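Asks: just coords:
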């Protein structure tokens, strides 16, 4: 169940973290199952509201019957009926208000549950699961939570009330005369035709529309993410033309989904008119034959007016249902992302780590990657990893930091097979610095990452080791300066060093540096390298580089295949 959580080793882990392919309705059932107690209460209230709603036609029937029978105590009876009607309507109003209150808390809990699940799930998503996707654009599907909240509330409050009130009203009609029972059956068959036959393909059409909507949003993100790319006249024209094409695709998808909804609405309006006219004719004929009283006819018209008239509202409920199914489908793109394993040993090992790689292979859909790499690195050894562009240096480091799972082969850290270790334990021993991953937060937050083992002083020491402390202290708020995603107001070089400070602050046993030194100017590279390879540095070091001076400073140079140079 995607949102049922259990706690395992400090994580709130979904019970089933494997990818699965649920239909929107199956996923909706899983999402709503924890809310079943409140949904049941709302359903019970809807039954009560439906029963109390009959107070209007029943009191009207009683009043008409009294007038028709020549009752002399009219004033007193009208007062009694009015008081009874007032009490019934107040009770129905109280139930409706309480249902609204429960629906509000249902929406809040649904939001919290999905946020909690995604906040735990997304950091643990396998890197391979995001291959072919742009992560930030994929997370845009989260905003369908709001659609899901509103649509679910509409269906619970309005849609459920329409169905229950209609069923109760039609049941009352069936009791009055067998012909009215036949009328009910014809009406129910027509409603089934409206919902299932005319609505065939509605959910899929709405999902297709949603895909087109997110394609437009993704292109808008591309435009704002690459502002300098689209500054020229030709590139602006291209951006506008592509936006136009995507907009046309959306409008066509929107038209397809609306056509299905519109034919349901039109049929509902026609059914309302036909049912009201048919009931009037049938009821009048029964009155003429003295098989139905005038009061029952008036009450029946009121019941059908409410029941069939609600078909107008049913159009809104059907649209909400389509929106709900589409939103659930989009959330499935996030909830189905395959997550990393949580089990494994958690040995407590300190000091520089040893590393052994044997017959390690990995490929991207059968192309590139690493092919049967084998080597051993002793504790506190300083090793350079080199090779031509595309030779697999970064891929090998991604495998060594457990960012990807190898296709075959073994990685042993401190003599233990990495597959037997929990990923938490493994990553406490292994740290990597390479790709700039600065998130929206303070400089201190970007170093500590919430790790209790990294204090303020240790964060400052890490900044000092990477030659960044003085530059940070010159900022108006110092180490508490807020950074935006990407690193601003830090420069690219400063952001790279911040990534290195983050890695060394946790005192890893194995430090992996991916092309970071190659991006530095020579003097800064020399000082940073001296810090990394210092004899008292408490880590084993692997540096991916193509710089001759960096390779010369290391004790050994290997290639992604494991060959020694």
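Replies: The structure has been received and is ready for your questions. Just so it is clear, the model here is predicted, and its values are computed rather than measured.

Asks: Going by C-alpha atoms from here, please, whenever you check contacts or count neighbours.
Replies: Noted.

Asks: What helices and strands are in contact with the helix or strand encompassing residue 52?
Replies: Following DSSP states H and E, one finds residue 52 within helix 36-53. Helix 36-53 sits against helix 74-121, helix 160-176, with contacts defined as 3 or more Cα pairs under 8 Å, 6 or more residues apart in numbering; DSSP states H and E.

Asks: Quick check: which of those is buried the most?
Replies: Highest mean neighbour count of the helices and strands packed on helix 36-53: helix 160-176, a mean of 19 (counted as mean count of other Cα atoms under 10 Å).

Asks: Report all helices and strands that it contacts.
Replies: helix 36-53, helix 178-192, helix 294-335.

Asks: right, so these: which one is the most enclosed?
Replies: helix 294-335 (a mean of 22).

Asks: what's the angle between it and helix 178-192?
Replies: 20 degrees (axes from the mean of the first three to the mean of the last three Cα atoms, to 10 degrees).

Asks: Against that first model, consider the following:
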């Protein structure tokens, strides 16, 4: 669906890189302002720096508005493409592919396009911005003192391990949860489709019994999926508290030991807060990534169905043997 949208997606990524870099000018500007003020300069230089920081923030905001506009256009295109893709494929699907399948129920997968639409802003803007802020923040911190390089290494290792150990389980439970969600919808459709049969049967618990089974399975895997999310969120909170406290102590010690200035300390702590918040945002966005991958997988159950051959066979009627009846030659 997004294969032909590379130009707009590349533009969104470029905007994200610029916004990520500009967001780091705030701590650098504060560092410079503190340095000037502590040096006794209160006038033109300080005002110029304040103006530069404000302009950077405004420019960053304008780029974010452009990002949102491009993502909105992508959302519209994705919906339209999915609608026409389904419409084109449904009449051409091989009949044997639908044996044992209730085709109208299969079309419910189209509604997963809404999950794709909702996930696009998060994945293209928030996740990208978080990754860029983490990368550039770590690079900038390493320029203040070599000790901060360890912070960068810890950040990369923690995020990698958290994703590596939890992402497969989270995606698996999300897929199974979605499967039972569609089974619930299918059973409701079956009840409505055979409404008069149930009325003729009189008082029966079959609809409720079947629904109870499906809902229990849905809730079972929803709980498992949420447990994975809790582990992810818990890791993010622990990482934030641990790193913030550790680097506050480290920064204070470096200032007392005169290895960094007060301005550098303030700037480094602001960058650390930005990086830690970006890590928290990145881990928190994994749920959206699960939803996106699950939606694409469910839509694939329709778009991946084999299609009938659209071309026929050409027969050369002039090559019919002479001994065949004349009716075969006309």
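Replies: In hand now; what should we look at? These figures come from a predicted structure and were not determined experimentally.

Asks: Redo the helices and strands packed on helix 36-53 of structure 1 as TSV? Include distance to residue 549 of structure 1.
Replies: Output for the helices and strands packed on helix 36-53 of structure 1, formatted as TSV (distance: least, Cα to Cα, whole Å):
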stretch	distance to residue 549 of structure 1
helix 74-121	42
helix 160-176	73
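
Asks: Translate residue 221 of structure 2 into the numbering of structure 1.
Replies: Here residue 221 of structure 2 is matched to residue 253 in structure 1, going by TM-score structural alignment.

Asks: need the contact list for that match.
Replies: 205-206, 208-209, 212 (Cα atoms under 8 Å, 6 or more residues apart in numbering).

Asks: mind redoing it with 7 Å?
Replies: 208-209 (Cα atoms under 7 Å, 6 or more residues apart in numbering).

Asks: quick one: which helix or strand includes it?
Replies: Per DSSP H and E, the secondary structure element for residue 253 of structure 1 is helix 233-288.

Asks: What of residue 384 of structure 1?
Replies: strand 382-385.

Asks: Show me what that strand packs onto, helices and strands only.
Replies: strand 540-544, strand 556-558 (3 or more Cα pairs under 7 Å, 6 or more residues apart in numbering; DSSP states H and E).

Asks: ok, back up a step: of all the helices and strands packed on helix 160-176 of structure 1, which one comes closest to residue 526 of structure 1?
Replies: Closest approach to residue 526 of structure 1 among those is made by helix 294-335 (43.6 Å; Cα to Cα).

Asks: how much does the closest one stray from structure 2?
Replies: Taken over the aligned residues, the distance from helix 294-335 of structure 1 to structure 2 averages 1.2 Å (mean Cα distance after the TM-score superposition for structure 1).

Asks: How about stretch 243-263 of structure 1?
Replies: Mean deviation for stretch 243-263 of structure 1: 0.8 Å (mean Cα distance after the TM-score superposition for structure 1).

Asks: tell me which residues in that stretch are buried?
Replies: 243, 246-247, 249-250, 253-258, 260-262 (16 or more other Cα atoms under 10 Å).

Asks: what residue of structure 2 takes the place of residue 207 of structure 1?
Replies: In structure 2, residue 207 of structure 1 lands on residue 175 (TM-score structural alignment).

Asks: Neighbours of its match, how many?
Replies: 20 (other Cα atoms under 10 Å).

Asks: ok, now the one 5 residues further on?
Replies: One way to gauge burial is a neighbour count; for residue 180 of structure 2, by other Cα under 10 Å, it gives 20.

Asks: For the aligned partner of residue 126 of structure 2 in structure 1, which three-state class applies?
Replies: Under the alignment (TM-score structural alignment), residue 126 of structure 2 maps onto residue 158 of structure 1. Secondary structure, DSSP: H, G, I helix; E, B strand; the rest coil: residue 158 of structure 1 is helix.

Asks: do the same with residue 314 of structure 2
Replies: Per three-state DSSP, residue 314 of structure 2 ends up coil.

Asks: quick one on the thing from earlier: out of the helices and strands packed on helix 160-176 of structure 1, which gets nearest to residue 470 of structure 1?
Replies: That would be, of those and by Cα to Cα, helix 294-335, which comes in at 41.5 Å.

Asks: who does the helix or strand that that closest one is followed by touch, helix- and strand-wise?
Replies: Using DSSP H and E, the helix or strand that follows helix 294-335 of structure 1 towards the C-terminus is strand 355-364. Counting contacts by 3+ Cα pairs under 7 Å, 6+ apart, strand 355-364 of structure 1 packs against strand 367-377, strand 408-413.

Asks: equivalent range in structure 2 for strand 355-364 of structure 1?
Replies: So strand 355-364 of structure 1 sits over no part of structure 2, by TM-score structural alignment.

Asks: Same check on stretch 171-182 of structure 1?
Replies: With TM-score structural alignment as the criterion, stretch 171-182 of structure 1 aligns to 139-150.

Asks: just stretch 529-542 of structure 1 next, same as before
Replies: Under TM-score structural alignment, there's no match for stretch 529-542 of structure 1.

Asks: go on, stretch 103-111 of structure 1?
Replies: Against structure 2, stretch 103-111 of structure 1 falls on residues 71-79 (TM-score structural alignment).

Asks: Next, the mean deviation of that stretch compared to structure 1.
Replies: Stretch 71-79 of structure 2 sits 1.2 Å off on average (mean Cα distance after the TM-score superposition for structure 1).

Asks: who touches stretch 5-24 of structure 2?
Replies: 56, 60, 63, 67, 70, 125, 128-129, 132-133.

Asks: would residue 379 of structure 1 count as being in a helix?
Replies: No: using three-state DSSP, the assignment for residue 379 of structure 1 is coil, not a helix.

Asks: Looks like it contacts residue 542 (just checking).
Replies: No: Residue 379 of structure 1 is not in contact with residue 542 according to Cα atoms under 7 Å; the separation is 11.3 Å.

Asks: So which of these two has more stuff around it?
Replies: residue 542 (24 against 18).

Asks: Thank you kindly, that will do.
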